Each structure stands twice: as C-alpha cells, then as structure tokens.
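# any chance you can model this:
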Amino acid sequence: MLNKTPLWKYLMVIFVIAIAALYASPNLYGEDHAIQISAGRNATVTMQTLQQVEDDLQQANIQTKSVVLDNEQILIRVADSETQLVARELLDSKMGKDYYVAMNLAPDTPKWLESLGGEPIKLGLDLRGGVHFLMEVDMNLAIAKSMEDLVGNFRTSLREEGIRYRTVRQLDEGVEVQFRDQQTLDDGLAFLKKRNPDLLFNEQDNLMLMVTMSEAKLAETRDYAVKQNITIMRNRVNQLGVAEPLIQRQGADRIVVQLPGIQDTARAKEILNATATLDFRLVDSEHDVRSALDGRVPPGSQIVNDQKGVPYLLEKKVMMSGNHIIDASSSFDENGRPQVNISVDSEGGNKMSMGTKGNIGKPMATVFIEYKPLPERDENDKPVFEKVEEIISVATIQARLGGGGFRITGLDSPQEAQNLALLLRAGALIAPIQIVEERTVGPSLGQENIDLGMQAIVWGFALVLIFMAVYYRKFGLVANFALATNLVMIVGIMSMIPGATLTLPGMAGIVLTVGMAVDANVLIFERIREEMRDGRGPQQSIHQGYDSAFSTILDANITTLIAAIILFAIGTGSIKGFSITLAIGIVTSMFTAIVVTRVIINGLWGGKRLDKLSI
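Modelled structure (predicted):
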C-alpha cells in the first residue's frame, strides 16, 4: 500500500531529532559572569592558590556561585557584572603581577550535559563582546634575525667544507665574510652560492664578501614571519585558556586578534605580550663572570641574569632558536629528577648536534627573550622595541644532542619543568609585535545585537508559521513542526561543531534558511494539489507530490549549497559566519522538509482510505 513508512525510518528520525535537541539544549542555560585566574611564566596555580582565592573572597564578603580549579586555571562564577568587577579588582591586587586575572563569561551548562560533550554555541565578538587588537610585526627585526641565522650557518658550513675564513659578522646591510686569501674567497663564494641560490653575493676589497638577501628572499622572510607569528600566537592564547580566539593576517605585516568574552583589555594585552622568543646558548666557562661585571666583558660573550637576578656570562652565538621546536613535555630522568623532553625539526636537530658536538659536559642556558615596545617610533613610523633577556634554565650537556630531539635537565622542581615545557611547546615568535589599535566591544552591544537578531528570527518564524497553517491547514501544521525541528537541528549542529562561531551575519543566515526550509514544503504541497486537481486519489497524490518535487528541491538546494561552500572557502570573518549557518540550514532543511514531513504525513494519513486531504 502507498505511503507506508518502515519502522527504522521512524526510529531514525526520532534519534536524529533527539540528538539535535540534546546538543541544542545547553543554549537554554545561559552564562555566568566569571573571573578566570591563570599563572604567568613565573608562577603556578595549585590547590593552595585556590584556597587563598577562596579566603580572599570570603574575607571581602563576596558571594560566589562556585570556585573551581580545572586545567591549571581557577574559574570563579558570580551572580552579576557588579560582583564580577569587585571580585576582579580584589583578586588583581591580591594575586600580584605573576598571575592573569581576567573577567570572562562561563557557560552555565549542567555537569551531566557537559559530560556528554554538550556546549552552547560559541558567539563571535559582535554578539558576545570582547576585545579586538590590530598588531604589527617588526619586519626589520625579522630580517635581522634571519641574517643572524645566516651568520651561524655560514660559519658551520664553511668549517665543515674545510674553507678557512677570518671573520663572519652581521652588518646592517647584510652579512660580511672575510677570507684569508683569494683562493679561499673563490672557493667560499662558489660553495656559498651553490648552497644559497636566493642570496646575493658581492666581492669587495680586502678579501671581503658581502652577502645580502634578494627581493624574493626578503619577501619570503617577511611572509614567513607573519605566518609563524600567527601560529605561535594562536598556540599561546590557547595555552592560556582564552576560548575561541580569532587570529588572522591583515595586509603585509599586521595581524588581527579577537578574543570573544574577554572584557578586561589590560589583561588581554598581558596575555598577548606573554609571547616571546627562546634561544639556546652556551655558558662561557672560560672567563670569570666577576671580571665581566667589572667591565671586562670578553668579545663574543655577554652578561645575562636569571630569574633570581644571578648573572651568567653567555656566549653570543646562538646554538638553536626556539622556532625549531616541534613539541616539549615534562618528565623525570632515571634518577627521578625533573627534565623536559624536546622534539625539534630536522634543521634544529642539525644545529643542536653541531653545537653540542664538542661541548659535552659544559653548561647550556635557555634564554627567554622578550621585546617590549617603547613609546617612540622610528623615522619610518614603525614601532621601536627594547630587547630584554632572562635565563630560565641552565643545564649540563650530557651527550651530543640532535636527531629528533634532546632533553633539558638541572631543573629545580617538576613544576618548573612543566612551565618550561609549556613555554617551549607554545613556540617562539619569529619577530616581535606591537599593538597598534585596540577596541573593546562591550557585552551590552553584543546583547543588543543578539536581541535584534532573535527578533528577526522570531518574527520571520512566526509569519511563516501563520501563513503555512492558514494556507495549507493540517499539512501546514506538519510543515511548521518540520520548520521548528529545522531550527533545533541548526542550533544543535552549530553547538556540536568544534570551532564553529555564531556571528551576526550567521544569524542572518539562519533567518534566510527559515524561508528556504519552508520553500521545499510549498513545492511538495503544490504538487500534491496539482495531482488531486488532475483526478488522482489522496494517497496517489501524496506519493506523486513527493516524488515529483524531489528533483526540483535537490537541484535548487545543491546550487545554493555550492555557493555557500565557495563563500566559506574564499571569504573571511563575517562572510564565513554567514556561509556556515547557510550551509547547515540547507542540509537540515532538506532533511526536515523531505524526510521528517514525509514520515509524519505517512504516519497520520498513509495507508488509509481517504476522500480528501486537509491541504
């Protein structure tokens, strides 16, 4: 008999709708005002820290919903924004500069739902509020650092090739190599040209060879600096617990950073400025650090203090920079002492192998380098940075390091090993950055956008419901149920997709799919009416109506889906937000309009003797 649906289809539809409703439900619980406390580079968050925070809040008579320690961060939930501000000011003064105390919004999802992976839709900056930064990469220092790497590469490669040279030094305009005689200059020039085809070589007087970068090499260096900084900044922000940041390139040397939900601009700056570089350098054991402190610093060495202010005399030559590190983890050595295991890329492995080959038993320092922006700018209106160096670890080289990785020992505690691993794992910036523009999007503006967007969805939804119920009667009520199911499925899928963010244009995409979702049912119902006008019975009309309209619906939706995919592929920011909700809405509307309504109609009218249809 026509229009009979097998049991498995009923179960499939019920299962899909139930799963969508389950994962859409976290959006009903809203968010709490929260304060997030995370440790800086020289601190840790422990149960003792948690107890201190609870005591400080209790003494100040600040009421909290909960105070929990999770993933090395403390999250404090409070009732309203006023309490949030008071609590943040208190904890900011109590915790000191070694901790990040930032205001945030935390989902109020029940624990049982969180255990199933249920989370509310992540809202973009235009809906949730937060901070927006435009950051500029210092390309001069990026090129200078690349030149510095060339100095080390030239020394190593010429030494391995057996070509004797006098000096290799870095100048403002490039790298200068001085040879011992004309023959070695010719050999060195031929060798370096072969290994570095993208560099320019110019012979000068006094057996000098000036090496500069070609325009193509300069462009590649600048492009790599921006791309690598974006990757490292994203890792650092994620490591520090900022949810769903947007970090993307803008122009040749600028990066846009958006942190939804972060209401404290000053703390957001600290999070971003925590990024820095790392170098591995040998301790100069042949000279006395006390003589260096008296002003007799040997050439090729410099004084660098550790975190406690203890001075060390380090060689200026960098064995390996932190941008070669792939991964790092903390563990214990065979004697139960803390250590950090480091994995590096092939180039970094070769550099570390050559650097440690003849230095077994000597101390090696891990140097943390931070570039702090100064108020003034240079003659090209570019930012000026002050270089600040600090030793975070000094360990003895136990064996020749290289290959896929090595380990750092000599650490004071397991927590220090964990902090160092975290820092190394997050990576090192190729060049320093400076914030050139900042904007704070208040939560009130975000709430206004949400309210207006919700009004558009509700009004559009209501008008479509009324039209369908009046014009198509009982069949219209079935379409209305499918339309409501479609909205639930869009919200549920958006909540399930990792990284999906709802923006204001995304809400426009949902409004658009409301009309598109019912359009398929209009086509089906009109075909059913045509079949009935041609004299076919109700069951035959239903069957022919769905079969005849299917190809038209499929063609129309596939072309729109292709457009949405293209928008997502080539668009940025708000365009991507619109295309995501549009694509999801197209898929769910086809399912609800064709499958869900067919199952319901077959369940209500299928297989029965009917004289007419309420359509």
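
# okay, CA-based contacts and neighbour counts for the rest of this
Fine.

# quick one: what helix or strand has Ser548 in it?
Under the criterion DSSP states H and E, the helix or strand holding Ser548 is helix 538-570.

# may I see the buried residues of that helix?
Across helix 538-570, burial judged by 16 or more other CA atoms under 10 Å covers 538-539, 541-546, 549-550, 553, 557, 561, 564-565, 567-568.

# another sequence for comparison is provided below:
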Amino acid sequence: MKSFTWKGALTAVIILTALVYVLPTFYPDCWPHKKINLGLDLQGGMHLVLEVQNQKAVETTVERTVHELKQELRKKGIKHLGISRNSNNSITATLSGDKNIDGFTALVSDDFNALEIASTVTVAKGKNFVLQLPVQEAENIKRMATEQALETIRNRIDEFGVSEPDIRLQGEKRIQIQLPGITDTQRAKDLIGKTAQLNFQLVDETGNVASATQGTPPPGSVLLYQMKENTRTGQVTKVPFLIKKQVLLDGGSLTDARVMIDSQFNEPYVGIEFDRKGARIFERITGENIKKRLAIVLDKTVYSAPVIQDRIAGGKARITGNFTTEEARDLAIVLRAGALPAPVKIIEERTVGPTLGADSIRMGLMSMMVGGILVILFMVMYYKGAGLIADIALVVNILLIGGGLAAFQATLTLPGIAGIILTIGMAVDANVIIFERIREELASGKTPVASVHAGFSRAALTILDANVTTLIVAVVLFQFGTGPVKGFAVTLGLGILASLFTALVLSKSIFEMTLSGKKTSTLSI
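Predicted coordinates for the structure are as follows:
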C-alpha cells in the first residue's frame, strides 16, 4: 500500500508539472512560464545561408602585419626601401646595407615568427625579402574567422530578440540561420550582414577633395563618403571626405554602445565607451590633434567628423548621423556584439509566411486528432475497459510531450508533429503487448490481480528493449541531424520516454486502483 501511494503521488506530480508547462501555450496570460516554441515551418520566418569571405581575414591579417612591421623597424632604427602586401597575400620588403638586412632578419625571427621567409632576391637597390604565412597558419585564420563570425552573429541575433533562433556552421565557411517569427526580414539581414568595422581616423585637410573625386587620392589617404539625408525631402546626398589611411583607434577596444538622446536637438545617437587601454589611446589622440577633424568611420562610411576642441578623457565618445531610434538601436547592437572578422555573403534565402505556417499547424493537428481518435476507438472496441485505461495513458502521453517541449524550450517543427503522431502508435503498441500478456495469464486460470502483475512484469523487458533502441536512434538523429531532422528527433525522444512512463507506471497504477480491495474473477480486457 505504501509503495502504491508513493507511485501514485509521483505520477500525480509529473502530470501536474507537465500541465503547468503546457498551460501557457493555450492560455498565455494565466501562467508566467514560456510557451512551446514553434519552428520556422510552423510560425513562419526567415532561413539564410551565409558564406564567410574568410580569405578577407587573411588579407586583413597580412595588412596589419605590414603596418606593425613598419612600426617596429622605425622603432629600432632599421631603414627599408618599401614594404607592401602582394596579391597572393605575401609580403615584399626591400632593404639595403648589411646592418639593415641583419636587423630585419633578426626582427622577423624574434617578433614575427608567424611569418616565414619564402625567398630572397638580390636586386640593384639591395635585397628583396618575400615573407608569407605558412599554409597551416592561413587555414587557422580562416577557421577562426568563420567561428568568430558565428559567435558574433549569434550575439547580434540574441540582442535583436528573436525567440529560439537556430544558428549553426554548415561546412567549412558557411553559416545556416533560421529565425522563426521574424517579420522585418530586411532589417534582420542588415543587422546580420553588417561588418561593423569601427575606426577612428584623421581627416586629411591638406589634400584637394575635388581633385581626389576626379582622380586618385593623394598617397596615405583614401576617399570615403558620408551619407546625409534631408529630413524634409528624404533625399540622400554623398559628402566626400579625404581620410588618412592610418587607423588611430579601432572598435576592438570598445566595451559598450548604447542609444542615447541628444538633449539639445532631441535626436538619438550612439554613445560608446572604451576599455582602459582604449581610453588612454583616445585621450592621447584627442590631445595631440586639437583643432583637427577626427572621422568616425564604420564599414568605410564616415558617420561624423567633428573638430577636436580639447583633450577627451574618460574613454567616451558619440556617433551621430541623423539616425532614427531603430537605426541607432541596431548600430548599438552590432557595435556591442563586435565586428565581423570578415564580410559575409548571403548565398541562400527563404522566407516562410505566417499563413503557410498556420496551415501547417492546422493540418498537423488535424492529422494528430484523426489518428488519435481512430486509435482510441480501436482500443476501446478491442480491449474494452483495459482499452479505456490505454486511452487515458495516451492522452497523458501527449500532455507529457507538450510539457517536455515547453520545459526544455525545444522547438516544435512540422516533422516534430509527425514524431508525436508516430509516438501515439508506439505508446499503444506497448499497451497491446501488456494486454496480450494479461490475456494469456487469465487464460491460464490466474486471478485478475495476479494476471495484471504477471502481464506487466513479463512485458516490461520487451517494451524496454524496443523503446531504448529507438531512443538511441533518436539521440543520434538529434546529435547529428539539422533542422527538420532534429525537430523530429526531439519529439520522438520525448515521446519514447513518455510512453515508457505511461505504459509501465501510469497504466499499472490505474489497474491497481481499479482492482484494489475488489474480489472479482473477471477483468474487462
């Protein structure tokens, strides 16, 4: 009796817990828990496949190495005749004089050991050194660029507020993204694809902007544009700027970016903060360049170019640009999440409308109801009273699956509904095995109570074997499957666990309750 009471209490707790988690899906205002998440195919949304241009990450690394190499040579007083990046991402450095050549080779060996000297050619001016990254190092940079892009995009989407996004690597340089429930697809694409490379660079105020727009910018400078929108007419004009190539400070030192409102003009802007090192660099830059213009450049577009009036301490700055509140918020998101290490290209895009998703839900639920009703009728007709117990267990089974989906915040997809329908058949199959065993025991002359106990004990091992092997398959599908396959595996796995519980625990408890204290020689089965 104690054992039965304990099992009954545990069963009641499990069913009530599942009910608590399922309720918000149907009555979202009555309970604080989250509801069952619907997949892209059920609630609509956007499917993207991005390709990370990770070769650009290698180019950026080589460019940065060239800049650092020049700085170190300058510090050590080693003169060179030119250092540049080649189209194949190697570096050519020209030096003359034994002292400079020896100093250069020592510097490369000690401080730039990621580079290897591929060849040395004697020329009229001195010697040409061709440096290059080892193949393994270049591959590591590409791999890390793809992984960093994945994390950056994930951080951006998390801040964007999409429920249950599915973001995963696909191959060596592709990222698959599924955003269920998204409606503003263009805004989402802009947010995901923005490189968000933030730089602070001085404006070249000595060069001629007009001649640069007609020809080639002067050495050491680049022509960039600022987009200005007329708030009255909506017309956008491009304002050209000559910007010095040297990056004084980049977004790598950024610690925060928030939307703020200008008290004077009542317009949104993005306030940014630097870490301790970035704050020191920013203070030095502003102190050394008073009365000069400092351009804030994001993805090779000038957002603002204010005149530095005084040294700015504290590591805070602002980015203005006639933003709407939504544009400022998105810019703050991408700056907080960090820059992409390489540009990304959309190579596949699909949008599922909410109407199609609603049709899928309706048809899926109809299939589940029709299948469930047919099974319920069959069990009652064939097994009579025992069939009714199996039907109660079946309803509880579906409740437990829904509770599991909500509790673990798993995503229900259309194949997931198929998994639930399959589980209905599997759950009844376990009861059929038990009932046939009970019939055999009754036919041998045992009492109903003894027959029920013998039927459950003898069928338990067979049911466990069959369900555990299927559960292993579900785990493998979940681990290695993607998208719809994973959704099917989730509901299949939850369904198997629920079936084991309802067949071996719940059904047995109901039988024991109905037979407890009754001296009957018959059993409705």
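
# got a TM-score for the pair?
Once superposed, chain against chain, the TM-score is 0.79 (TM-score structural alignment, normalised by the length of structure 2); 491 aligned residues with a CA RMSD of 3.9 Å.

# circling back: which residues of structure 2 does the helix holding Ser548 of structure 1 align to?
With TM-score structural alignment applied, helix 538-570 of structure 1 matches the range 448-480 in structure 2.

# do a quick rundown of the helices in the stretch 201-350 of structure 2.
Per DSSP state H, counting those that start in this stretch, the stretch 201-350 of structure 2 has helices spanning 209-214, 276-288, 325-337. These are given in chain order.

# reformat the ones you listed as a markdown table; add distance to Ile83 of structure 2.
Conversion of those to a markdown table gives the following (distance: least, CA to CA, whole Å):
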| stretch | distance to Ile83 of structure 2 |
| --- | --- |
| helix 209-214 | 25 |
| helix 276-288 | 26 |
| helix 325-337 | 32 |
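
# hey, which helix is longest across structure 2?
Among the elements of type helix in structure 2, defined by DSSP state H, the one spanning the most residues is helix 354-407.

# how far off centre is whichever helix or strand comes after that helix?
Tracing the chain C-terminally past helix 354-407 of structure 2 and defining elements by DSSP H and E, one meets strand 411-412 next. Strand 411-412 of structure 2 has its average C-alpha position 16 Å from the chain's average C-alpha position, going by CA atoms, centre = their mean, to the nearest Å.

# the strands in the stretch 201-350 of structure 1, which residues?
208-213, 246-250, 254-260, 277-282, 301-305, 311-315, 320-321, 325-332, 338-344 (DSSP state E, counting those that start in this stretch).

# centre of the chain to the second one, how far?
Shown here is strand 246-250 of structure 1, whose average C-alpha point lies 10 Å from the average C-alpha point of the whole chain (CA atoms, centre = their mean).

# do the first one as well
Average the C-alpha atoms of strand 208-213 of structure 1, do the same for its chain, and the two points are 39 Å apart (CA atoms, centre = their mean).

# so that strand matches what in structure 2?
Using TM-score structural alignment, strand 208-213 of structure 1 lines up with residues 128-133 of structure 2.

# for the matching stretch, buried residues please.
When burial is assessed from 16+ other CA under 10 Å, stretch 128-133 of structure 2 yields the following buried residues: Asn128, Phe129, Val130, Leu131, Gln132, Leu133.

# if you skip the residues just before and after it, what's nearest to Met227 of structure 2?
By the measure of CA to CA, 6 or more residues apart in numbering, the closest residue to Met227 of structure 2 outside its immediate chain neighbours is Lys238, 4.9 Å from it.

# circling back to that earlier point, quick check: the helix holding Ser548 of structure 1 compared with structure 2, mean distance?
For helix 538-570 of structure 1, the mean deviation from structure 2 after alignment is 2.3 Å (mean CA distance after the TM-score superposition for structure 1).

# reformat the buried residues of stretch 128-133 of structure 2 as TSV; add distance to Asn37 of structure 2.
TSV is the format used below for those (distance: CA to CA, whole Å):
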residue	distance to Asn37 of structure 2
Asn128	62
Phe129	59
Val130	56
Leu131	53
Gln132	50
Leu133	46
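
# tell me which element the aligned partner of Val13 of structure 1 in structure 2 falls in.
Under the alignment (TM-score structural alignment), Val13 of structure 1 pairs with Thr11 of structure 2. Of the helices and strands defined by DSSP H and E, Thr11 of structure 2 is found in helix 2-26.

# so how far is that helix from its chain's centroid?
In this view, helix 2-26 of structure 2 has its centroid 34 Å away from the chain centroid, taken as CA atoms, centre = their mean.

# just so I know, which of the strands of the stretch 201-350 of structure 1 lies nearest Val151 of structure 1?
Taking CA to CA as the criterion, strand 208-213 is the member of the strands of the stretch 201-350 of structure 1 that comes nearest to Val151 of structure 1, at 10.1 Å.

# ok, average deviation of the closest one from structure 2?
Once the two models are superposed, strand 208-213 of structure 1 sits on average 2.5 Å from its counterpart in structure 2 (mean CA distance after the TM-score superposition for structure 1).

# remind me what that strand packs against, helices and strands.
Using 3 or more CA pairs under 8 Å, 6 or more residues apart in numbering; DSSP states H and E as the contact test, the elements touching strand 208-213 of structure 1 are strand 175-179, helix 182-195, strand 199-204.

# could you list the residues in contact with it?
Contacts of strand 208-213 of structure 1 with the rest of the structure, by CA atoms under 8 Å, 6 or more residues apart in numbering, involve 173-179, 185, 189, 198-204.

# if we go to 7 Å?
The list of residues contacting strand 208-213 of structure 1 from outside it, by CA atoms under 7 Å, 6 or more residues apart in numbering, reads 173-179, 198-203.

# kindly report the same for stretch 252-262 of structure 1.
With CA under 7 Å, 6+ apart as the test, stretch 252-262 of structure 1 has contacts from 103-105, 124-125, 128-137, 226, 245-250.

# pull out the buried members of the residues you listed.
By neighbour count, with 16+ other CA under 10 Å, these hold 103-105, 124-125, 128-137, 226, 245-249 as buried.
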